[in-house]
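Peer 1: build me a structure from this.
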Amino acid sequence: MRTAVITVAHGRHQHLRRQLDGLAAGSHLPDLHVVVALADPDVPGIVAGDARRHVVAHDADPAALPLGQARNVGAAAALERGAELLVFLDVDCIPGRDLIGRYLDVAGRPQHGDALLCGPVTYLPPPGPHGYDLSALEVRPHPARPAPDDGDVLAGTDYTLFWSLSFAATARTWQRIGGFCELYRGYGGEDTDFGQCAAEAEVGLRWVGGAHAFHQHHPVSNPPVQHLDDIVANAAVFHRRWGWWPMGGWLEAFEARGLIERDAEGRPIRLSAPASAKSS
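Peer 2: Okay, here's the model as predicted:
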């Protein structure tokens, strides 16, 4: 099965380099690695030197990156080059040694081949002065997602757990789902939307033990207040499409901080300043 890895890159150049190193050290090399340079002209120089790599430049507003659209662009480029299995890997993720092999193995089984395949993701601590030792990464899957034992496959029913850090789909399954909705801009919402599209298309969900990916450390805030406007706007897009509000934990945290208020229908309304600041 001709396999393509698809990565969307905007900045995070050292993370991308480590991903390339991880792919090169894998037990199975992909036939193709499509890297979508999303408003980032420096990406081609980073991935040069391997005939399997193909860069697609995709212009966008850096302040409102269309991540779902960029993944669709990468998938289209892979399919044009004959890919039969699409493996999506976030630029922050280093693939485990057996990630490609496990996705290939499960995609080739009749009972799983038409499903959406998701592997466990371990969040890494900050790297040491010489980066990460790729041969000694410790597997500690994120507790919010299923993590079957290596070699096992677990059928899932909760499509809200889908995330795009690491997943795979055959070309037929990808086309059946229809790709990512391209209405989302910036941070939040497009993964949950994709999961709902898969559920609506009656595509199965499988959690693939042993298809490990390792998410490299970068600074974050909780809740992600730097993405407040994106989350509010994308939540409204999602609600129009599916009739319920996603990212509920973040919206509740924003409301508690006085950054938004909710109307009678639950719609988040961006406030010009936190409530505490208004009352002072």
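
Peer 1: every contact and neighbour count from this point should use C-alpha atoms.
Peer 2: Noted.

Peer 1: so the residue most central in space within the chain: helix, strand or coil?
Peer 2: Nearest to the mean C-alpha position of the chain, by CA atoms, centre = their mean, lies Ser164 at 2.3 Å. Three-state call for Ser164 (DSSP: H, G, I helix; E, B strand; the rest coil): coil.

Peer 1: can you check the one 10 residues further on too?
Peer 2: When the structure is reduced to helix, strand and coil (three-state DSSP), Trp174 reads as helix.

Peer 1: and what of Val232?
Peer 2: At Val232 the chain is in helix, as set by three-state DSSP.

Peer 1: tell me where the chain has helices.
Peer 2: Using DSSP state H, the helices of the chain run over 13-24, 43-47, 67-80, 99-107, 171-177, 190-200, 228-242, 248-256, 275-279.

Peer 1: looking at these, which is nearest to His212?
Peer 2: Among the helices of the chain, helix 99-107 comes nearest to His212, with 5.6 Å by CA to CA.

Peer 1: packing partners of the closest one?
Peer 2: Applying 3 or more CA pairs under 8 Å, 6 or more residues apart in numbering; DSSP states H and E, one finds that helix 99-107 contacts strand 85-89, strand 166-170, strand 205-208.

Peer 1: what comes up buried for that helix?
Peer 2: Leu99, Ile100, Gly101, Arg102, Tyr103, Leu104, Val106, Ala107 (16 or more other CA atoms under 10 Å).

Peer 1: how big is the angle separating it from strand 85-89?
Peer 2: Helix 99-107 and strand 85-89 are oriented at 140 degrees to each other (axes from the mean of the first three to the mean of the last three CA atoms, to 10 degrees).

Peer 1: another for comparison:
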Amino acid sequence: MTTAVLTVCSAGRREHLGHQAVAVRRQHADLYVVAWIGPGPVDDVDADVVLRVPPGTAGLPVAAARNAAADEAVRRGADALVLLDADCVPGPGTLDRYAATVAARPDAVLCGPVSYLPAGVDVDDPRELARRTAPHAARPDPGDGELRAATPEEYDLFWSLSFAVAATRWADGPRFDEGFEGYGAEDTDYACALRARGVPLLWVGGAHAYHQFHPTQSPPWQHLDDILRNGARFAQRWGRWPMGGWLEAFAAAGAITWDGGTWRRTSAR
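Peer 2: Coordinates of the predicted model:
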């Protein structure tokens, strides 16, 4: 079983990527592919392959970059693809856990639990990561080594920041829709495509990932235009809007309004 770790990065996540590389190298992944979006030097990126991905017309082309990284890993002979966001560090044993589960269930898409770290954590210390393990309560957290099939409703809890898939599963589709650019909805769209095709989604106990701290906003005002654009694309396909909690928060602040058919900006904030 040849395991590839794939990530998407741009200049703003370079430091986070460095910590991820430390963990990936410690676990001896067979192939480490970084899809680098936009400008910036990449000579110091500790990866086996660095793919240059041009910026999108409306925002970071994260969906296109993920597809490119996965295609490259398959082309190079990888059997198991582990996709991590650049700000996520795999826990000790996570790559082996994902690889073993891919071997047992090559038909499925696999998701491990994610713990969000506070500032100041030494993410290069596996013992510190283990001590900080606190999986996000919004998603199932099976026992170590256990698998649990997602219910139809739980497909909406798929988060692309940490998941794994067999190369054969990837080749059969679905792929990320490259019409999504910028922040939001491309992973929920992918999950809906999985559900529509009847592809199993499995929660993998013990395949921990750790989200490194960085400042955030809630709701994410800096991504408002992306959310409106990508949300409209999603709604056109699936008949409903994603990211409902954020849309409600934007509306409560007077920044957007529902015109009977779609959400629209009402301010320039």
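
Peer 1: so can I have a markdown table of the helices and strands packed on helix 99-107 of structure 1 showing mean neighbour count and distance to Gly74 of structure 1?
Peer 2: As requested, these are arranged in a markdown table below (neighbours: other CA atoms under 10 Å; distance: least, CA to CA, whole Å):
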| stretch | mean neighbour count | distance to Gly74 of structure 1 |
| --- | --- | --- |
| strand 85-89 | 24 | 9 |
| strand 166-170 | 26 | 13 |
| strand 205-208 | 24 | 22 |
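
Peer 1: now those strands in JSON lines, with distance to Ala63 of structure 1?
Peer 2: Compiled in JSON lines, these are given as follows (distance: least, CA to CA, whole Å):
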{"stretch": "strand 85-89", "distance to Ala63 of structure 1": "22"}
{"stretch": "strand 166-170", "distance to Ala63 of structure 1": "24"}
{"stretch": "strand 205-208", "distance to Ala63 of structure 1": "33"}
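
Peer 1: neighbours of the aligned partner of Ser115 of structure 2 in structure 1, how many?
Peer 2: The alignment partner of Ser115 of structure 2 in structure 1, by TM-score structural alignment, is Thr122. A count of nearby residues for Thr122 of structure 1, using other CA atoms under 10 Å, gives 20.

Peer 1: check contacts around Thr122 of structure 1.
Peer 2: Val139, Arg140, Pro141, His142, His212, Ala213, Phe214, His215 (CA atoms under 8 Å, 6 or more residues apart in numbering).

Peer 1: list the residues that contact the residue lying closest to it once chain neighbours are set aside.
Peer 2: Leaving aside its chain neighbours, Thr122 of structure 1 sits nearest to Pro141 (4.3 Å; criterion: CA to CA, 6 or more residues apart in numbering). Residues in contact with Pro141 of structure 1 (CA under 8 Å, 6+ apart) are Pro120, Val121, Thr122, Tyr123, Ala147.

Peer 1: so how far is Ala251 of structure 2 from His214 of structure 2?
Peer 2: From His214 of structure 2 over to Ala251 of structure 2 the distance is 26 Å, taken as CA to CA, to the nearest Å.

Peer 1: my bad, should have said Leu31 of structure 2
Peer 2: The gap separating Leu31 of structure 2 from Ala251 of structure 2 is 44 Å, by CA to CA.

Peer 1: nearest approach to Val87 of structure 1 belongs to which of the helices of structure 1?
Peer 2: Closest to Val87 of structure 1 of these is helix 99-107 (CA to CA; 7.8 Å).

Peer 1: what is the corresponding segment of structure 2 for the closest one?
Peer 2: Taken onto structure 2 by TM-score structural alignment, helix 99-107 of structure 1 occupies residues 94-102 there.

Peer 1: quick one: average offset of that stretch versus structure 1, please.
Peer 2: With mean CA distance after the TM-score superposition for structure 1, stretch 94-102 of structure 2 departs from structure 1 by a mean of 0.9 Å once superposed.

Peer 1: still on that earlier bit, just checking, what residue in structure 2 corresponds to the residue nearest to the centre of structure 1?
Peer 2: By TM-score structural alignment, Ser164 of structure 1 lines up with Ser160 in structure 2.

Peer 1: is it true that its match touches Leu83?
Peer 2: Yes - counting by CA atoms under 8 Å, Leu83 is a contact partner of Ser160 of structure 2 at 7.4 Å.

Peer 1: and the equivalent of Met243 of structure 2 over in structure 1, how far is that from Leu228 of structure 1?
Peer 2: Under the alignment by TM-score structural alignment, Met243 of structure 2 pairs with Met247 in structure 1. Distance of Met247 of structure 1 to Leu228 of structure 1, given as CA to CA: 11 Å.

Peer 1: looking at the two, which is more packed in?
Peer 2: Leu228 (19 against 16).

Peer 1: neighbour count: Leu31 and Ala251 of structure 2, which is higher?
Peer 2: Neighbour count, other CA under 10 Å: between Leu31 of structure 2 and Ala251, Leu31 has more, with 20 against 17.

Peer 1: neighbours of the nearest residue to the more buried one once chain neighbours are set aside, how many?
Peer 2: In this structure, Leu31 of structure 2 finds its nearest non-sequential neighbour in Ala4, 4.5 Å apart by CA to CA, 6+ apart. Neighbour count of Ala4 of structure 2, defined by other CA under 10 Å: 31.

Peer 1: distance of Ala4 of structure 2 from Leu194 of structure 2?
Peer 2: 21 Å.

Peer 1: and Tyr32 of structure 2, by the same measure?
Peer 2: Distance, Tyr32 of structure 2 to Leu194 of structure 2, using CA to CA: 25 Å.

Peer 1: OK, contacts around Gly77 of structure 2?
Peer 2: Here Gly77 of structure 2 is in contact with Thr2 (CA under 8 Å, 6+ apart).

Peer 1: alignment lookup: it to structure 1.
Peer 2: Aligned partner of Gly77 of structure 2 by TM-score structural alignment: Gly82.

Peer 1: same question for Ile256 of structure 2.
Peer 2: So Ile256 of structure 2 corresponds to Ile260, using TM-score structural alignment.

Peer 1: what lies in contact with stretch 151-159 of structure 1?
Peer 2: With contacts defined as CA under 8 Å, 6+ apart, stretch 151-159 of structure 1 is touched by 102, 106, 148, 192, 195-196, 198-199, 204-210.
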